[in-house]
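[1] Sequence first, then the predicted structure, then my questions.
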Amino acid sequence: MDTEPHTLLRSENRRCKIAILSRGDATSRREATAQNSRFVHVFEALAATGIEAVPVVYDETFADTVRDQLLTMDGVLVWVDPIHQGKTRAALDPLLRDVAAKGPWVSAHPDVILKMGVKDVLYRTRHLGWGADTHRYATVDAFRAEFPSRLRAGGPRVLKQNRGNGGQGVWKVETVPNIGATIRVLHALRGSRPEQMPLEDFMARCEPYFGWGGCIIDQAFQPRLPEGMIRCYVSGAKVAGFGHQLIRALIPPPPQGPDSPEAQPGPRIMHGPDAPQFQALRRLMEDEWIPQMMAALGIDEASLPVIWDADFLYGPRDADAADTYVLCEINASSCFAIPDEAPAAIARAVRDRIRRNMASVR
């Protein structure tokens, strides 16, 4: 007989309450409901698990009000990009740290994001099976001293600012034959066109990336990029689904131009965790790479985000002609859209986290 209660109780008098935090303005905050939220299926899955969830909209202009609201919650699920319309998480992250220090758990916690949800993870885990030819420039001086010779010696490179999303601060860089120090660059931001410029000018353009983000990551360009990107969705340490998409970022636009229909990425085709074509990748993630990443970064399983994703490009085929996979980023700040199977996985992870927290205070 199923004796599981239909609600999770924080005390005898109150159900557990979770905030789903996203960015918006005062109007969207005032009008936010579970039903009109883009996270409606997450709300539904949490409710089916007996967890009350409420939408909370954040902006710097009413941050104190948001902080007070979050302190009334048992937990906070955060979907806020590192960069959105010129705004960063520079004010939000300290707020979330303060909230977490006072009791409510936060996922993803800003300190966990700084370990796994930034491009520096590509360098810190380059020794894992998902790694590639990867370097890190911690200062402007190191960038200027090391990057030019590496570019000349090794073919096209991809430079990535440490914190960003949507292709912002990600560049394909290659030399132009027989034109000295002139290079060709292509920004991953949608609508970009290739540019030719002196290497010195481009490096000066990248210097602001050493501000908030703190470093630049340098990877070898992956020639199989046109075959698409595989997004592996993960809840905690378990794969929750996959998405495959033919992307156009870092691929020169067609003659019709970067805004033409021919230049747009294909749809992301979502799959559940049991999709046959991705089982090799699933086994690698669950059995090897996620545990190895946790060890390398010093993250325990209970601190992993309740939803995150690892984006892979196809690497060189191995000796048996099987695919290999190269990690190009991890998204832990705002992982959405998600496969149909993911909301239930999120709800299970939230339920388990609530139970652990309840047990720890008994």
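    Perfect, thanks for sending it. Numbering: from 1, shown residues only.
[2] CA atoms for contacts and neighbours, from now on please.
    OK.
[3] Please report how far the closest residue in space to Thr324 that isn't next to it in sequence lies from Gln222.
    Nearest non-adjacent residue to Thr324, counting by C-alpha to C-alpha, 6 or more residues apart in numbering: Gly315, 4.9 Å away. The gap separating Gly315 from Gln222 is 7 Å, by C-alpha to C-alpha, to the nearest Å.
[4] Equivalent analysis for Ala188, please.
    From Ala188 to Gln222 the distance is 14 Å (C-alpha to C-alpha).
[5] Show me which of these two is the more surrounded one.
    Ala188 (22 against 17; other C-alpha atoms under 10 Å).
[6] next up, a second structure to put side by side with the first:
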Amino acid sequence: MKKHVIFLEVEGGNDKGTDGLRPDTMPIVNSLKAVGWTAEVIFYTEAKKKELIEHIAAEADAYISRINPGNLDDESSYFEMLRQLTNRGVVGLERPEVMMSYGAKDVLVKLRDTSLVPTDTFAYYNMTDFIENFPKHLAKGERVLKQNRGSTGEGIWRVELVNKEEVDINGALFTAQVKCTEAKDNQVYNFQLGEFMNFCEQYIEGENGMLVDMKFLPRIVEGEIRILMINDQPVNVVHKKPAEDADAFSATLFSGAKYRYDTPADWPVLIKLFKEKLPMIIGILGDYDLPLIWTADFILDTDEHGNDKYILGEMNCSCVGFTSHLELSDDVARAIVKLVTKNKSKELA
């Protein structure tokens, strides 16, 4: 093995430090060097794609993708480059199929037949399905719609019927008044249902377009619990409590949520549950190696016996940061060495 890793970044974006890099990239680079490996950071551009493929395939054992999908002009072209690299023997952290399995919102639909996700969770991949079925679900109670690839709460909507009587046998009326709150900033908007559904077409159109529809969990006001994972190990837990405004449900810092950083030992019941479910999750999501750095977000709910239960609200692995705990870079570096060595050993077997 070359023991050389290339980190892929892109210029620009609100996730960069003063040096133009993500704040958590160089700590990992330095931690790799401390264990005898080498690493470099390369900025991806579409114009240099062919040149990058040749350089990475010749020089590196692995690539580490540190690009937020929102900072790419053409995600599909970037993914196509990553697939070419893995086809040429470069270990991908992460491969596109892993990013889509663990990072797309419809992971919730794939897991809805498990105890982690309510069974009345749905995905809409076209407007016909959305128009036919969303009013039926809304008639039964508040819903949350989530666009596929949004970040910081953008395109995540809490939707509530203002008048519960504005329904018929097909569900909520298209003329019904709905109160819609976006998680980005807890801003409330009033629409007719038909208007709002037409507005949501932007989330369904285009490549990888899709909306997930799940019931609103009122105990979100108690906080969302994010488990930060380095491969198969929980290393940090963030308790994210929404602002105390009447309509607030967003757990993003931008929206005014308060964050508390805990250890996995502070959440023994949740950590035990999640670790027990990991083999099942891996199997359902394609039997891939777990991502290098990823998260799972949970919200408290109450079961039929009045006991607490944890509901999975989201998973992410496309470009998870750990800027609040840069000391984790040593753990990340060790995981990189382990994963690359394991995959390279498979090639030689």
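    Okay, I see it. Just so it is clear, the model here is predicted, and its values are computed rather than measured.
[7] quick revisit: so how many other residues sit close to the residue nearest to Thr324 of the first structure?
    Around Gly315 of the first structure there are 19 residues (other C-alpha under 10 Å).
[8] Counterpart of it over in the second structure?
    In the second structure, Gly315 of the first structure lines up with Asp301, judged by TM-score structural alignment.
[9] buried set for the one helix or strand that match maps to?
    In this assignment (DSSP states H and E), Asp301 of the second structure forms part of strand 293-302. Counting neighbours by 16 or more other C-alpha atoms under 10 Å, one finds that the buried residues in strand 293-302 of the second structure are 293-300.
[10] closest to Glu347 of the second structure among the residues you listed?
    Glu347 of the second structure has its nearest neighbour among these in Ile293, at 23.4 Å by C-alpha to C-alpha.
[11] All the strands of the stretch 1-150 of the first structure, residue numbers only.
    Ranges of strands in the stretch 1-150 of the first structure, per DSSP state E, counting those that start in this stretch, are 17-23, 52-58, 75-79, 83-84, 87-88, 105-107, 134-137.
[12] What span of the second structure is the second one aligned with?
    In this case it means strand 52-58 of the first structure. The aligned range for strand 52-58 of the first structure is 38-44, by TM-score structural alignment.
[13] Spatially, what comes nearest to Lys241 of the second structure if we skip its sequence neighbours?
    Once flanking residues are discounted, Lys241 of the second structure sits nearest to Gly223: 3.9 Å by C-alpha to C-alpha, 6+ apart.
[14] Now do the same for the one you found: its match in the first structure.
    That one, Gly223 of the second structure, aligns with Gly228 by TM-score structural alignment.
[15] Next: Met280 of the second structure.
    By TM-score structural alignment, Met280 of the second structure lines up with Gln292 in the first structure.
[16] That match reaches Leu128, doesn't it?
    Yes. Using C-alpha atoms under 8 Å, Gln292 of the first structure is in contact with Leu128, at 7.4 Å.
[17] now, among the buried residues of strand 293-302 of the second structure, which is nearest to Ser318 of the second structure?
    Of these, the one sitting nearest to Ser318 of the second structure (C-alpha to C-alpha) turns out to be Trp294, at 7.8 Å.
[18] how close does that closest one sit to Val235 of the second structure?
    11 Å.
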